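Peer 1: Show me the folded form of this:
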Amino acid sequence: MTDERRAELAEGIERVRARVAAACAAAGRDESEITLIAVTKTFPASDVRLLAGLGLTDIGENRDQEARPKAAECADLPLTWHFVGRLQTNKARSVAGYADVVHSVDRAKLVRALSAAAVRAGRTLRCLVQVSLDENASPEERGRGGAHPGDVPELADEIAGADGLELGGVMAVAPLGADPLPAFERLAGIAAEVRRNHPGASIVSAGMSGDLEQAIACGATHLRVGTALLGGRRAIVR
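Peer 2: Predicted coordinates:
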């Protein structure tokens, strides 16, 4: 079963990397500019180990209660852990213990909580400002989080000035049911504005299984890919 699963994951990686290569060629970009993050939500730690063995060592998780034990189980591997889901402030201390990059910072209260947790843990967290790209979002969509674009510069300044935190850039999820290209174009403009004040904040986290080509066309540097790499969601089986 392990050999079969390794082959499935290898095929997924090959397919996604081929899409990335084609999108980069179309956009006149170099593939080396793209970091592929495998979002392993609902998949077991054994899949993380197989991915690492196949050379994919950037791992994304959405929920602390799943991510924390998975990270502990894989602590011997040279992985970069990305927390990509909406984060409650009461989970900041836990996430600061294992995450290297937090993609979903969307409010000042969370900045303060992550800063205190990082200092306590003796770690430095790279943080991205999550941007809401749909002002007309439904309540369900607003539940995905994200700062209003007008609030992003101030929030970026707060992260940059916080102890234990490093401003990495911006992140966004394209609005549901809409062409992602205009949304990602807006994100590119917001990212450029952030870089004017913080030149080192070069990360643009955008693009998932269904829209990675559009994200690359608009300057994404980090792709958060789950289904296209790992297949349909499944219950974790140890």
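Peer 1: When you work out contacts or count neighbours from here on, use the C-alpha atoms and nothing else.
Peer 2: Fine.
Peer 1: Dead centre of this structure: give me the residue that sits there.
Peer 2: residue 84 (4.4 Å; CA atoms, centre = their mean).
Peer 1: Now the second one, please; I'll put the structures next to each other:
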Amino acid sequence: MAGLEENLSAVRARIDAAARAAGRDPATVRLLAVSKTWPAADVRALAALGQVDFGENRVQELLGKAAELDDVALRWHFVGQLQRNKAAAVARTGAVVHSVDRLALVDTLDRAGRSAEAPVEVYVQVDLGGPEGEAAARGGARPDDVPALADAVAGAAGLRLRGLMAVAPRGAEPAPAFARLAALAERVRADHPEADGVSAGMSGDLEAAVAAGATLVRVGTALFGSRPLPCGEFEEHQPRESHR
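Peer 2: I've put the predicted structure just below:
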């Protein structure tokens, strides 16, 4: 508990400092604690410290933790790649979905949202490309396809467009990629003013994301520590994490 409290304070301080350095109000940037692979007890402990937003990247883990922590007022987010046959299960949890990257998923989630208690809140995921402009391995729609995808989400009765999400490409400085994301987000907001969210930045690059206008940063390692690998060893701390 003490370690989690220390880590949470440190991450919040980083966000505040980054926002002030960018001339922004720190209150405009929310922290999403990505708790994948960590037990529900850790989520409960952070919630007791005032953390509200939590993210998972596997459907089964999201469903299990949402059920186990049903007595805690949390806001769940799904940050992994979503298969269409699991969309309804995610919708029933009320989770915000950060990884909508194709029209087929929009249609499936729309149906799920119309059957759920409330529309599914959605971020369109953008592929920011690799260092040489190649497609990223982290998912997302090509930037040229994003406006049409955002239009489809905004026009779906079972969905609510929140904004754009992206992961900085590996092996490159994150600032230029986040600048491209910011420009694209501004273009989307011109047509959909309510889509004012930008989900970007993780443990290693949250400062660059906040400087570019991120409204939600997704942090895992800096809060929970390095995650155990299947072999029982622990992963090394990396400058940037994948959907943490």
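Peer 1: TM between them?
Peer 2: The TM-score (TM-score structural alignment, normalised by the length of the first structure) is 0.93; 229 aligned residues with a CA RMSD of 1.5 Å.
Peer 1: returning to what we had before: give the aligned equivalent of the residue nearest to the centre of the first structure in the second structure.
Peer 2: In the second structure, the residue equivalent to residue 84 of the first structure is residue 79, according to TM-score structural alignment.
Peer 1: I figured that match was touching residue 54, is that so?
Peer 2: No. If you go by CA atoms under 8 Å, residue 79 of the second structure and residue 54 don't touch, sitting 9.8 Å apart.
Peer 1: Pull the number of nearby residues for residue 94 of the first structure.
Peer 2: When neighbours are defined as other CA atoms under 10 Å, residue 94 of the first structure has 18 of them.
Peer 1: That one - that's part of a helix, no?
Peer 2: Yes. Membership of residue 94 of the first structure in a helix is supported by DSSP: H, G, I helix; E, B strand; the rest coil.
Peer 1: who touches it in this structure?
Peer 2: Neighbour list for residue 94 of the first structure: 64, 68 [criterion: CA atoms under 8 Å, 6 or more residues apart in numbering].
Peer 1: Return the distance of the match of residue 84 of the first structure relative to residue 173 of the second structure.
Peer 2: Note on residue 79 of the second structure: its distance to residue 173 of the second structure, by CA to CA, to the nearest Å, is 22 Å.
Peer 1: Please apply the same query to residue 49 of the second structure.
Peer 2: 33 Å.
Peer 1: what's the answer for residue 184 of the second structure, then?
Peer 2: For residue 184 of the second structure relative to residue 173 of the second structure (CA to CA), the value is 18 Å.
Peer 1: Please apply the same query to residue 158 of the second structure.
Peer 2: Taking CA to CA, one finds residue 158 of the second structure at 37 Å from residue 173 of the second structure.
Peer 1: Comparing these two, which shows the higher neighbour count?
Peer 2: Per other CA under 10 Å, whichever of residue 158 of the second structure and residue 173 has more neighbours is residue 158, with 24 against 13.
Peer 1: ok, the more buried one touching residue 108?
Peer 2: No. Contact status for residue 158 of the second structure versus residue 108: not in contact, 9.7 Å apart, counting by CA under 8 Å.
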